[in-house]
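coordinates only, sequence not included:
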């Protein structure tokens, strides 16, 4: 089912149907995100005319392209390579005409990869802000709201640089709700949120941020481009892959195996450990009472949970979810689960997620590992690595967020 979910969101399948007609002028291809290089490769393979471009992707996610320059940079914390590439990308779209078309290839991860701090903020400031946000427990929408108001390109600013050329956005969504403004923090779409919203988020989570950051937000210098701004060019936006389609592909696999699927939602958020407890309750209800359906069945869900970092272990939201799920199930027979990020990276580790089996907790305890202590230390990768149940996919070349499947048999 995980494989099917990833296949459904492959750029080679999703990009070609959305390519535009040949423009009168130039076609400039730009992009940022973990899937952007694979998207660029699909464009090159299917585009009949001339083109040039630049996209920025995560280290290890590059693809061979002849006419589109592929730059690899750091994720989830931005680095100098991403900053330099962002400057080049901005220059590439400057000075275009109304006969030109900018084809934008955006996917999850673009917020960190398109590193362009606004005047008054350094790259080091952005790195500090990113680390603080990732550890705070803030939702991805909240994190991206703050990022937009500290960027020279996000929140519609890159769209202004493209004017008067026409902009076509092809987006692979990794955010709950599939709102374009939250995919890579919306560099080529207008933004209804404000600096005041960003300040409220920082205060809500008690973030200790550099003084330069507070000055930019409080002065209003970080205000993004709003809907209806007359400076914006013509913008056409398409969501070409999203979590729901991947969940439906997984559901088809389950049906073919004689297992009834139930999609609980494609945009589930909240603390990963709390979501784990809730999902355990639903699985137990199936086992004990045949509700909301009889076994064999599989409970499918997507979205992006959060982790408030309390310990110093190695973890990510998917393994945190699974560990909490396992503790709540307490070894009950008949329940198996997998949780993984469809981009192949859960947290900062090169591990997609893990598998939970009825005997997982007993195996860990036999090794002298306490599941409760591992959860308290945010050490999901350490826990599942010790019991040899980590899921390692390598770069998947796409990103439609978390995939969770709980099989009840």
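Right, received. Where do you want to start? Everything numeric in this text was worked out from a predicted model, so none of it was measured.

can we go C-alpha only for contacts and neighbour counts from here?
OK.

mind listing what the residue nearest to residue 343 when sequence neighbours are not counted touches?
Once flanking residues are discounted, residue 343 sits nearest to residue 399: 4.5 Å by CA to CA, 6 or more residues apart in numbering. By CA atoms under 8 Å, 6 or more residues apart in numbering, residue 399 lies in contact with 9, 34, 35, 107, 108, 172, 173, 174, 341, 342, 343.

Format these as TSV; extra columns: secondary structure, neighbour count and distance to residue 409.
Output for the contacts of residue 399, formatted as TSV (DSSP: H, G, I helix; E, B strand; the rest coil; neighbours: other CA atoms under 10 Å; distance: CA to CA, whole Å):
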residue	secondary structure	neighbour count	distance to residue 409
9	coil	27	28
34	coil	31	35
35	coil	34	35
107	strand	30	36
108	coil	27	34
172	strand	34	33
173	coil	27	32
174	coil	31	30
341	strand	31	24
342	coil	30	25
343	coil	26	28
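
that older thread, separation between the residue nearest to residue 343 and residue 367?
34 Å (CA to CA, to the nearest Å).

which one's the longest strand in the chain?
Criterion DSSP state E: the longest strand present in the chain is strand 260-268.

and that one, what does it pack onto?
helix 243-256, strand 297-303 (3 or more CA pairs under 8 Å, 6 or more residues apart in numbering; DSSP states H and E).

here comes the other one, which I'd like you to weigh against the first:
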């Protein structure tokens, strides 16, 4: 498979990374026995419907409501699945969040809540604070996404302009006990930043959120400034309302990277994991990875085994144009330009949730012929990068990776396959 089709090999590594993060494979191991008394299941994220499906497979029918991305619903027995917009929230998410909070109202000390949280919950759980309207919340969210700010900073702002993020969902369930099962999609796997931490306390302040807006030159409406000019509803980590909450991370990017590395080694390929928490501007990280790959290749002899560089994390894109792009596609495009047709180097970069940016595309693949194929179709790679139009570029040369909903989300997956130049 490797010698005949490097692209197929890289895709197999990605598929393996996604497979091991499937909630139906792993969530049940972290579920306790079903509690006696009333149990309410809530959740949000791109994997939440699949997580709910796994819960009912283990516990049977449950009362509850989870919110997932359009197209990511699963057939559950009694847990209601609501689809809403991601990455910019919509009214469906707003109304579903209101219903979820009402579901938690009035729970007693003997009741139990199971929260299912995965990446995407920041958009899907929508409850603007103060007088912030949905339209204003959408504008702020879109500005954050195009600013280039890292995910932890974006989520700091999101928490402080919300009624449910930053521990507020857990506080709404108190005095019931709450177990939150999480799939990490954030660098460093900090549970407080997964989906903006609806069940996690947070000691940041409104001033911290204002500093993020200032640092990334994000203009916000007066309603947002009014909320941030006073203490917000974010729940401090020592708050008594979180005393009965337990947050458990049961799936994370590093597990998927190790699984992909093992598969590579099974095919005689040396695997090197660069890290599971890489951050930074996609095009800059790509340039650094191209340099690293070329240096490794230059040190290889003809008889050396191939090497694959694996990495996870969440890269960012600073919007410079009006193209259709995402961090994984932009990474691949910048990588292709930096490698400039180097023989023996192929790469793949995809989001494990199947959606790179706002496009229904997981990512892209490149090889030594990428730029030649683009020129043959009169497609300018440098021009596409300049206007953040990576998805259009890869669509034109038929090098997109399209998976459809993967029903999980352990962030970005990148693989660079290096073989000796003369092979």
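Everything's here; your move. It should be emphasised that the depicted structure is a prediction, and the values quoted were computed from it without experimental measurement.

Work out the TM-score between the chains.
Scored against TM-score structural alignment, normalised by the length of structure 1, the superposed chains reach a TM-score of 0.97; 406 aligned residues with a CA RMSD of 1.3 Å.

most neighbours per residue, which of the helices and strands packed on strand 260-268 of structure 1?
Highest mean neighbour count among those (mean count of other CA atoms under 10 Å): strand 297-303, with a mean of 24.

what helix or strand is the counterpart of the residue nearest to residue 343 of structure 1 in structure 2 on?
By TM-score structural alignment, residue 399 of structure 1 lines up with residue 409 in structure 2. Here residue 409 of structure 2, judged by DSSP states H and E, is contained in no helix and no strand.

do the same with the one 5 residues further on
With the criterion set as DSSP H and E, the secondary-structure element containing residue 414 of structure 2 is strand 412-418.

That strand vs helix 253-266, what angle?
Angle, strand 412-418 of structure 2 to helix 253-266, by axes from the mean of the first three to the mean of the last three CA atoms, to 10 degrees: 30 degrees.

which residues touch strand 412-418 of structure 2?
For strand 412-418 of structure 2, using CA under 8 Å, 6+ apart, the contacting residues are 6, 10, 14, 17, 257, 293, 296-297, 306-315, 328, 344-352.

Please apply the same query to stretch 151-166 of structure 1.
90, 93-102, 111, 114-119, 147-149, 167, 181, 184-191, 222, 224-226, 231-235.

quick one: the longest helix seen in structure 1 to chain centroid distance?
Determined from DSSP state H, the single longest helix within structure 1 is helix 272-289. The chain centre lies 25 Å from the centre of helix 272-289 of structure 1; the measure is CA atoms, centre = their mean, to the nearest Å.

same thing with stretch 262-281 of structure 2?
That offset, for stretch 262-281 of structure 2, works out to 18 Å (CA atoms, centre = their mean).

what range in structure 1 matches it?
So stretch 262-281 of structure 2 sits over residues 252-271 in structure 1, by TM-score structural alignment.

Please point out which parts of the matching stretch sit buried.
252-254, 259-263, 265-271 (16 or more other CA atoms under 10 Å).

One more: stretch 63-76 of structure 2?
Those would be 64, 65, 66, 67, 68, 69, 72, 73, 74, 76, for stretch 63-76 of structure 2 by 16+ other CA under 10 Å.

Of those, which is the nearest to residue 288 of structure 2?
residue 69 (33.3 Å; CA to CA).

Please report the distance of the residue in structure 2 that residue 312 of structure 1 lines up against from residue 53 of structure 2.
Superposed on structure 2 with TM-score structural alignment, residue 312 of structure 1 falls opposite residue 322. Applying CA to CA, the value for residue 322 of structure 2 to residue 53 of structure 2 is 38 Å.

Have a look at these two and say which one is more surrounded.
Higher neighbour count among residue 322 of structure 2 and residue 53: residue 53, with 23 against 10, using other CA atoms under 10 Å.

Against residue 164 of structure 1, how distant is the closest residue to residue 263 of structure 1 other than its chain neighbours?
With sequence-adjacent residues excluded and distances taken as CA to CA, 6+ apart, residue 263 of structure 1 is closest to residue 300, at 4.7 Å. Distance, residue 300 of structure 1 to residue 164 of structure 1, by CA to CA: 44 Å.

same check, this time on residue 26 of structure 1
Distance from residue 26 of structure 1 to residue 164 of structure 1, by CA to CA: 13 Å.
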